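Undergrad: The following comprises the amino acid sequence and a computationally predicted model.
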Amino acid sequence: MPIYEFRCLACGKLFEKHFASMHEKVELQCPECRSQSLERVISRVNFITRSGKGEQKPKLTTKSCSPGSNCMTLDLPGPED
């Protein structure tokens, strides 16, 4: 169940919306002022990584996802199996 974060362009309210699936279609509106003028924002993440010799570091990859628009992926190192 994905959770997306939105900012209202009318009043500035920041809020989250839970979706049943990535493809769910819903009418979004600000819970504060009911405006439908919204933008999706990138949620902040927090993580701790060790800086020992040979440790993996986070990797940020940028690619073009549509004409005039870029998408970014942040790969965080995890425990070794």
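TA: Sure, I can see it.
Undergrad: Please make it C-alpha for all contacts and neighbour counts, starting now.
TA: Will do.
Undergrad: Tally up the residues packed near residue 5, please.
TA: Counted with other Cα atoms under 10 Å, residues neighbouring residue 5 total 15.
Undergrad: Give me the spatial nearest neighbour of it, chain neighbours excluded.
TA: If the residues on either side of it in the chain are set aside, residue 5 comes closest to residue 16, at 4.3 Å by Cα to Cα, 6 or more residues apart in numbering.
Undergrad: now swap in residue 11 and tell me
TA: In this structure, residue 11 finds its nearest non-sequential neighbour in residue 33, 6.9 Å apart by Cα to Cα, 6+ apart.
Undergrad: alright, now check it against this:
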Amino acid sequence: MPIYEYKCLKCQEYFELLVMSQDEELELRCPKCNSEEFERVISTTNYAIGSGSGAGQKASVKTRECSTGSCTTYDIPGLSR
């Protein structure tokens, strides 16, 4: 059962709805202003990598000079190398 995210073109409100079929999507209205003018937007995702040992920690990015110019290192909590 997909949950889609929409943006109302009239009041700019973002909202999520569970849509069972395409026919149901045609009947949708903005819950704030009741407009039928909206667009489906790409939702952001949230995921975890590893065993959860990094829960609550943020990833960090470090850039430094190296022999090939600049190098970037990504440190992702919960991901072991």
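TA: Nice, I can see it. Since the model is a prediction, treat every value here as computed from it, not as a measurement.
Undergrad: Quantify their similarity with the TM-score.
TA: Comparing the chains after superposition, counting by TM-score structural alignment, normalised by the length of the first structure, produces a TM-score of 0.54; 50 aligned residues with a Cα RMSD of 1.5 Å.
Undergrad: The residue nearest to residue 11 of the first structure corresponds to which position in the second structure?
TA: Aligning on TM-score structural alignment places residue 33 of the first structure opposite residue 33 in the second structure.
Undergrad: and its match, which of the three is it?
TA: Applying DSSP: H, G, I helix; E, B strand; the rest coil to residue 33 of the second structure yields a three-state assignment of coil.
Undergrad: Wait, it touches residue 11, no?
TA: Yes: using Cα atoms under 8 Å, residue 33 of the second structure and residue 11 qualify as a contacting pair, with a distance of 6.8 Å.
Undergrad: Give the burial count for the aligned partner of residue 10 of the second structure in the first structure, as a bare number.
TA: Structural correspondence for residue 10 of the second structure with respect to the first structure (TM-score structural alignment): residue 10. Using other Cα under 10 Å, residue 10 of the first structure has 14 neighbouring residues.
Undergrad: Spatially central, which residue of the second structure would that be?
TA: residue 44 (0.6 Å; Cα atoms, centre = their mean).
Undergrad: State the helix or strand in which that residue lies.
TA: Taking DSSP states H and E as the definition, one finds residue 44 of the second structure inside no helix or strand.
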